[in-house]
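Chemist: dropping the sequence and predicted coords here.
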Amino acid sequence: MIPPPLGLYVHIPWCLRKCPYCDFNSHAVSGEVPEAEYVDALLADLDVQAPRVAGRAVETVFIGGGTPSLFSGAAIGRLLEGIAARLDLTDAAEITLEANPGTAEAARFADYRAAGVNRLSIGVQSLDDQRLRALGRVHDAAEARQAVGWARAAGFDNLNLDLMYGLPGQDLQAALADLDAVLALAPEHLSWYQLTLEPNTLFHARPPALPDGDTVGDIMEAGLALLAGAGFRQYEISAHARPGRAARHNRNYWTFGDYLGIGAGAHGKLSAPDGRVRRYSRPRHPRDYLAAPAASGSERILSANELPLEFLMNALRLHSGVPATLFRERTGLSLAVIETPLAQARARGLLEDDPAVLRPTALGRRFLDDLLLLFEVGE
């Protein structure tokens, strides 16, 4: 089996304050962030993992969190130098770093760019100060705009902004005004997604008053029209990009590509030459990871029964779908193993009636969970 494209995910778990809606593996910092020790741990982790992908080119690096912009430019530079020394990083690799406006500094952004970061993802979430306070964010709208200005001044010409809708007390007019304000910042990419109440978060335990389903539907419909009119193409459920600016790292996830994962709680997925697909994770707590960075949090080989759903729950998020031939390339399985649910999905109008492409219809995108349910099988 030809190995799929390969990326690297790096998790930096600290943030200034845990947001009430966040279910990511993030930890509010108390005192100084141990950036030197953590970079040492990340590279030690990579020393163990790199031999598993010897000879394979790494096309993308994504440094996420948490708040990676808590780390200095020097620390990120040492990390990227260590990655390049251990992996075959392509010259045209997309290297993304997530940043929080509350930790933004002009000099720090310039240092990130000089270190080799070529794509910045800024967690704006809203440009309405009232909504930002309701979300528990540590920045205000002015700081978010300032962060974008600093990113541009540092030479970043590939910028993603995160924006949420369906926020506490938000109506259609407020949501569209927020979207308009973010579009005025002229990002190349926009992650526009609905606030959801996830288990094990403060908002799940004490839910705020959110817009009703009809209002959220109206926001989505009007917002999609606004984005399309501004020249953005929706290529995934919550991802919108100007031509040529789709996130390569995320597209690799959605097309069932491979990726190494380093850092506290990081996940990875690797395909073996014999077709087996292995998922693994690292210890979640930073303390445990620093003590034993190469320890395995979990590791398992996906069964033949699991592979179709694992593939499709990623691929069917893409509006353009994927070539039907990619199913065999990524799973090692014949498309015949899902012939019955494919026929059912097409009969129900959830999947395009095109044997060459696996692509959800507009109805299938709207009811993606129902579409994926057709492909669930028992062990």
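Modeler: Ah, there it is.
Chemist: rest of the way, CA atoms for contacts and neighbours
Modeler: OK.
Chemist: can you give me the helices in the stretch 151-300 of the chain?
Modeler: 172-183, 202-205, 213-229, 248-254, 286-291 (DSSP state H, counting those that start in this stretch).
Chemist: and these as JSON lines, adding mean neighbour count and distance to Leu70?
Modeler: Shown next, in JSON lines, are the helices of the stretch 151-300 of the chain (neighbours: other CA atoms under 10 Å; distance: least, CA to CA, whole Å):
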{"stretch": "helix 172-183", "mean neighbour count": "18", "distance to Leu70": "23"}
{"stretch": "helix 202-205", "mean neighbour count": "15", "distance to Leu70": "23"}
{"stretch": "helix 213-229", "mean neighbour count": "15", "distance to Leu70": "31"}
{"stretch": "helix 248-254", "mean neighbour count": "19", "distance to Leu70": "22"}
{"stretch": "helix 286-291", "mean neighbour count": "16", "distance to Leu70": "15"}
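Chemist: which residues does the spatially most central residue of the chain contact?
Modeler: Centroid check for the chain by CA atoms, centre = their mean gives Asn250 as the closest residue, at 5.9 Å. For Asn250, no contacting residues are found, by CA atoms under 8 Å, 6 or more residues apart in numbering.
Chemist: ditto for Arg242
Modeler: Glu188, His189, Gly231, Phe232, Arg233.
Chemist: if I look at it, how far off is Glu310?
Modeler: Computed as CA to CA, to the nearest Å, the Arg242 to Glu310 distance reads 28 Å.
Chemist: and if you look at Arg119?
Modeler: Arg119 is 28 Å from Glu310, by CA to CA.
Chemist: comparison target below:
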Amino acid sequence: MSATTPVAVNPPLSLYLHVPWCVRKCPYCDFNSHAIRGDIPEKAYLAALLEDLEQDLGLVQGRAIQTIFIGGGTPSLMTGDFYFRLFEALRDKLAFATDAEITLEANPGTLEQGRFEAFRQAGINRLSIGIQSFNPEHLRVLGRIHDRDSAHRAVEAARTAGFDNFNLDLMHGLPGQTPDQALSDLREALSHEPPHLSWYQLTLEPNTEFFSRPPDLPDDDRLWDIYRAGAGLLQENGFEDYEVSAWCQPGRASRHNLNYWTFGDYLALGAGAHGKVSLADGSIRRYWKTRQPEAYLNRIGSRTAGAETIEPDERPLEFLMNALRLKAGVAESLFAERTGLPLESVRVQLDQLRKEGLLVSDRLQATALGQRYLNSLLERFL
């Protein structure tokens, strides 16, 4: 592998902040989420987050935050006052881009009008609302705490509070789901004219209830029928699938997700959060925080639980496994900018993939055939 050089221009810098608590753990969820026992320790968690930030400030040396994503768990369980104090403190320590995209994950069962308004006043300007389905039976099987009506009310309340930039999360391939039921979910979501939809297939992940007791999921033929019908409906309504499971109206892609998929940098704050930063010496560091909420709160000193360097021979795969998920791919020049490696270091593999019709000729972009065999394509860079 060719020698690396420090990147000429730092990648965009994002911030991922994790709130680990939820009302109830869903049977399909493999995220770092923990059911609430008693009151959420907002004050203590805020103090821990800010101590955590102090430890990491040297990693970014005054770079401006372009996007923030607050995930969970259920971040909408926290009060508007928590976020007001959090962003007040963050802005005191970090530079924010004037047009920073700040997204909060929200679940319909934890929201009311006043809380949306408080989130907006705190500085949040984008929501990702976890609906998953409008079908009562599917909501029950998925262990969701909201019903169809509260899902609709949550979206309406978000609009009333002034949020015109929001994502709706929907799942497909649910237990016993038919194509008509999947289309019904999409039509109900589309009735709110969302600028962005995440529409992803339910998968059985290790360490979940569904993995240990698998539900009866649709077979491959039905999954394809569901996807084909849903994709057609979304395209008819002006949506573009800019990533495998991300759909948006033109110009409304998630900037935070795009930074992640193009090997940008992101700070990590909060229990179990993961980060990645490019350093001045040319190294690229991945790190993660203490996972258990109680341990994170009580940790003295650094809350970083582990870290590793992304070695030069690992970077092509790390870069391409995300960039090639984007339907439009990326410019060839971005490879060197983000990895510190010359494009010639992977020229042999790229030329062969183009001969096989898996990549287009002038960009790092998979063809339709390449998208179909993306995992096999990426194995060339192992």
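Modeler: Here it is on my side, so go on. If you're wondering where the values come from, they're calculated on a predicted model, not measured in any experiment.
Chemist: if we can go back for a sec, look at Arg119 and Glu310 of the first structure and report which has more neighbours.
Modeler: The neighbour comparison of Arg119 of the first structure against Glu310 (other CA atoms under 10 Å) goes to Arg119, with 22 against 16.
Chemist: helix/strand/coil for the counterpart of Gln66 of the second structure in the first structure?
Modeler: Taking TM-score structural alignment, Gln66 of the second structure has Glu59 as its aligned residue in the first structure. At Glu59 of the first structure, secondary structure determined by DSSP: H, G, I helix; E, B strand; the rest coil is strand.
Chemist: where does the nearest residue to Glu59 of the first structure once chain neighbours are set aside sit, in terms of helix or strand?
Modeler: Leaving aside its chain neighbours, Glu59 of the first structure sits nearest to Ala93 (4.7 Å; criterion: CA to CA, 6 or more residues apart in numbering). Using DSSP states H and E, Ala93 of the first structure sits in strand 88-99.
Chemist: quick one: name whatever helix or strand follows that strand.
Modeler: Next along the chain from strand 88-99 of the first structure, counting by DSSP H and E, comes helix 106-115.
Chemist: so that following helix versus strand 88-99, what angle?
Modeler: 170 degrees (axes from the mean of the first three to the mean of the last three CA atoms, to 10 degrees).
Chemist: which residues touch helix 106-115 of the first structure?
Modeler: Contacts for helix 106-115 of the first structure (CA under 8 Å, 6+ apart): 72-74, 76-77, 80, 147, 150-151, 153-156.
Chemist: now, among these, which is nearest to Leu335 of the first structure?
Modeler: Leu80 (39.6 Å; CA to CA).
Chemist: residue in the second structure matching the closest one?
Modeler: So Leu80 of the first structure corresponds to Phe87, using TM-score structural alignment.
Chemist: burial check on its match, number of neighbours?
Modeler: Per other CA under 10 Å, the neighbour tally for Phe87 of the second structure reads 16.
Chemist: show the contacting residues for the residue opposite Leu104 of the second structure in the first structure once aligned.
Modeler: Per TM-score structural alignment, the equivalent position to Leu104 of the second structure in the first structure is Leu97. Residues counted as contacts of Leu97 of the first structure (CA under 8 Å, 6+ apart) are Phe62, Ile63, Gly64, Pro68, Ser69, Val117, Arg119, Leu120, Ser121.
Chemist: quick one: which of these has the most company?
Modeler: Taking other CA under 10 Å as the neighbour criterion, Ser69 ranks highest of the contacts of Leu97 of the first structure with 27 neighbours.
Chemist: now do the SS call for that residue.
Modeler: Applying three-state DSSP: Ser69 of the first structure is helix.
Chemist: just to check, it is in contact with Thr96?
Modeler: No: using CA atoms under 8 Å, Ser69 of the first structure makes no contact with Thr96, being 11.4 Å away.
Chemist: give me the common contacts of those two.
Modeler: By CA under 8 Å, 6+ apart, Ser69 of the first structure and Thr96 have no common neighbours.
Chemist: wait, Tyr280 of the first structure sits on Ile262?
Modeler: No: contact between Tyr280 of the first structure and Ile262 fails when scored by CA under 8 Å: they sit 10.4 Å apart.
Chemist: of those two, who's got more company?
Modeler: Ile262 (28 against 18).
Chemist: just give me the neighbour total for the residue lying closest to the more buried one once chain neighbours are set aside.
Modeler: In space, and not counting its chain neighbours, Ile262 of the first structure is closest to Val10: 5.1 Å by CA to CA, 6+ apart. For Val10 of the first structure, the neighbour count with other CA under 10 Å is 22.
Chemist: what does Phe256 of the first structure give?
Modeler: 25.
Chemist: corresponding residue for it in the second structure?
Modeler: Match for Phe256 of the first structure (TM-score structural alignment): Phe263.
Chemist: check contacts around that match.
Modeler: Contacts of Phe263 of the second structure (CA under 8 Å, 6+ apart): Pro11, Glu318, Phe319, Asn322, Ala323, Arg338.
Chemist: again with Ser69 of the first structure
Modeler: Ser69 of the first structure makes contact with Leu97, Glu98, Ala99, Asn100, Thr103, Ala104, according to CA under 8 Å, 6+ apart.
Chemist: name the nearest of those relative to Gln344 of the first structure.
Modeler: For those, the nearest to Gln344 of the first structure is Glu98 (40.4 Å; CA to CA).
Chemist: tell me the SS of the residue lying closest to that closest one once chain neighbours are set aside?
Modeler: Among residues not flanking Glu98 of the first structure along the chain, Ser121 sits closest, at 4.6 Å (CA to CA, 6+ apart). Put simply, Ser121 of the first structure is strand when judged by three-state DSSP.
Chemist: aligned to Ser121 of the first structure, what sits in the second structure?
Modeler: So Ser121 of the first structure corresponds to Ser128, using TM-score structural alignment.
Chemist: now the aligned partner of Tyr9 of the first structure in the second structure: which helix or strand?
Modeler: Taking TM-score structural alignment, Tyr9 of the first structure has Tyr16 as its aligned residue in the second structure. Taking DSSP H and E as the criterion, Tyr16 of the second structure maps to strand 13-19.
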